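# Sequence plus predicted model, see below.
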Amino acid sequence: MSHDIGMLVIRLALGLMLVAHGSNKVFGPGGLGGTTGWFESLGLRPAWLHARLAAATEIAAGVLLALGLLTGPACTAYVGLMAVAALTDHRGKGYFVFKGGSEYVLLVGLVAVGVACVGPGAWSLDDALGIETAGGWWPVAAVVAGAGAALGLLATSYRPPPAS
């Protein structure tokens, strides 16, 4: 039972954090326009599309993880999102987040892989519906498919501005 409570706490914390993060891209101070401008400055083309895709993916993956529904695919989305963030916004800035480094995105991505390893726990929709999308090969799938999706997105859409 303590494992199930622990997984509920982790899922709610990680899930609701990503819902808030994605919602901020849409409804935050700069709204989608500000997010689009930021993505443009990072080199994601077309920025208007990536701003919307990132926000929608973050909100959807966060809701799924919080509910413990389709946990493995949700964790895969987390890995992909965090890999793109690490390779665009946090790249070359070291480890610590207070210097813009990758500390935050690495932690979030690795916790998602951990959830894919152990599953969402009994207090989840996956458990209630008898859906098996965690454990077994799911952590490997989350890393491989998440990283693959991130690299595919970057190969097709990442055109960083020239270094000044």
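That came through fine.
# contacts and neighbour counts: CA atoms only from here.
Will do.
# Which strands or helices does the helix or strand containing Leu53 pack on?
Taking DSSP states H and E as the definition, one finds Leu53 inside helix 47-67. On a contact count with 3 or more CA pairs under 8 Å, 6 or more residues apart in numbering; DSSP states H and E, helix 47-67 meets helix 2-27, helix 31-42, helix 71-88.
# The shortest one: which residues count as buried?
Okay, so that is helix 31-42. Under the neighbour-count criterion of 16 or more other CA atoms under 10 Å, helix 31-42 has 32, 34-40, 42 buried.
# The last one now?
By neighbour count with 16+ other CA under 10 Å, helix 71-88 contains the buried residues 71-86, 88.
# What is the subsequent helix or strand relative to that helix?
Remark: after helix 71-88, the chain's next helix or strand is helix 103-118, criterion DSSP H and E.
# buried ones in the next helix or strand after that next one?
Remark: after helix 103-118, the chain's next helix or strand is helix 125-129, criterion DSSP H and E. If you call a residue buried by 16+ other CA under 10 Å, then helix 125-129 has these buried ones: 125-127.
# if we take those, which one ends up nearest to Ser157?
Nearest to Ser157 out of the buried residues of helix 125-129 is Asp126 (CA to CA; 33.8 Å).
# Hmm, the closest one is touching Ala66, no?
No: shown here, Asp126 and Ala66 do not form a contact pair, counting by CA atoms under 8 Å, at 11.2 Å.
# Nearest spatial neighbour of the one residue sitting closest to the centre of the chain, chain-adjacent residues omitted?
Taking CA atoms, centre = their mean as the criterion, Tyr78 is the residue nearest the geometric centre of the chain, at 2.7 Å. Distances taken as CA to CA, 6 or more residues apart in numbering place Gly109 nearest to Tyr78, at 6.0 Å, with adjacent residues excluded.
# structure B:
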Amino acid sequence: MPSARLEQPLLSLFRIVIGMLFACHGAATLFDVLGGPHGEVPSAGQWPSWWAAVIQLTGGALVLIGIGTRPAAFACSGSMAYAYFVHHQGDGLFPMENGGESAALFCWAFLLIAALGPGQWSLAALLNRLARRRKEVSTHLSNA
């Protein structure tokens, strides 16, 4: 078990990697980059492909940088649960049978991130530290 000292950095690294991979899926689908969409690029507004890719790109990017992490991760988790049960479950009971391994893994990874938060290496944590320092300086100057 990692020491308490490593928990926040490891959580942050996990969030960064999962967010980047998910954002790459969205970019590949929307813009035919990074190996392409593995099929046709969905037209704007096409259900569910285009909407899933938008969630992947924006949700993944938000999780990657660590701003709005919990709600973004929750939305990403839900989109992957939808993908698993609507698009994969009908092809077999287990993820190895139905091709839903990545949907299941992303679903649970994002649910973990939603529950645990972004960790210490996030844009939100940086902004909070800057706001505290600004408040400390302001308080110090007003008391002087």
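That came through, no problem. From a predicted model like this one, the values you see are computed outputs, not experimental measurements.
# picking up where we left off before, next up, the contacts around the residue nearest to Tyr78 of structure 1.
Residues counted as contacts of Gly109 of structure 1 (CA atoms under 8 Å, 6 or more residues apart in numbering) are 78-79, 82-83.
# Ala149 of structure 1: which of the buried residues of helix 125-129 of structure 1 is nearest?
Once CA to CA is applied, the member of these that ends up nearest Ala149 of structure 1 is Asp126, at 23.9 Å.
# Matching the closest one against structure 2, which residue comes up?
Counting by TM-score structural alignment, Asp126 of structure 1 corresponds to Ala124 in structure 2.
# Please name the residues that touch that match.
Each residue near Ala124 of structure 2 by CA under 8 Å, 6+ apart is listed here: 66-68.
# again, but for Leu32 of structure 1
25-26, 48, 51-52 are the contacts of Leu32 of structure 1 under CA under 8 Å, 6+ apart.
# any chance of those in TSV, with distance to Gly101 of structure 1 and neighbour count too?
Below are the contacts of Leu32 of structure 1 laid out as TSV (distance: CA to CA, whole Å; neighbours: other CA atoms under 10 Å):
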residue	distance to Gly101 of structure 1	neighbour count
Lys25	20	22
Val26	24	21
Trp48	25	18
Ala51	21	25
Arg52	24	17
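# I'd like those laid out as a markdown table, including distance to Leu8 of structure 1.
Converted to a markdown table, the contacts of Leu32 of structure 1 look like this (distance: CA to CA, whole Å):
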| residue | distance to Leu8 of structure 1 |
| --- | --- |
| Lys25 | 26 |
| Val26 | 27 |
| Trp48 | 34 |
| Ala51 | 29 |
| Arg52 | 28 |
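# If we only consider these, which is nearest to Leu14 of structure 1?
Lys25 (17.0 Å).
# Please name the residues that touch the residue nearest to the centre of structure 1.
58, 61, 108-109, 112, 146.
# cutoff 7 Å now
Listed by CA atoms under 7 Å, 6 or more residues apart in numbering, the contact set of Tyr78 of structure 1 reads 61, 109, 112.
# one step back: and the residue nearest to Tyr78 of structure 1? What does it align with in structure 2?
Counting by TM-score structural alignment, Gly109 of structure 1 corresponds to Cys107 in structure 2.
# what about Arg129 of structure 2, how many neighbours?
Counted with other CA atoms under 10 Å, the neighbours of Arg129 of structure 2 add up to 12.
# residues in contact with it?
With CA under 7 Å, 6+ apart as the criterion, no residue contacts Arg129 of structure 2.
# switch to 10 Å and redo it
Contacts for Arg129 of structure 2 (CA atoms under 10 Å, 6 or more residues apart in numbering) come out as 123, 135.
# wait, isn't Ala147 of structure 1 in contact with Val84?
Yes: checked against CA atoms under 10 Å, the pair Ala147 of structure 1 and Val84 is within contact range at 8.4 Å.
# got any residues that touch both of those two?
Leu153.
# residues in contact with the nearest residue to Ala128 of structure 1 once chain neighbours are set aside?
Nearest non-adjacent residue to Ala128 of structure 1, counting by CA to CA, 6+ apart: Ala122, 7.5 Å away. Ala122 of structure 1 sits next to 1, 3-5, 7-8, 68, 128 when contact means CA under 10 Å, 6+ apart.
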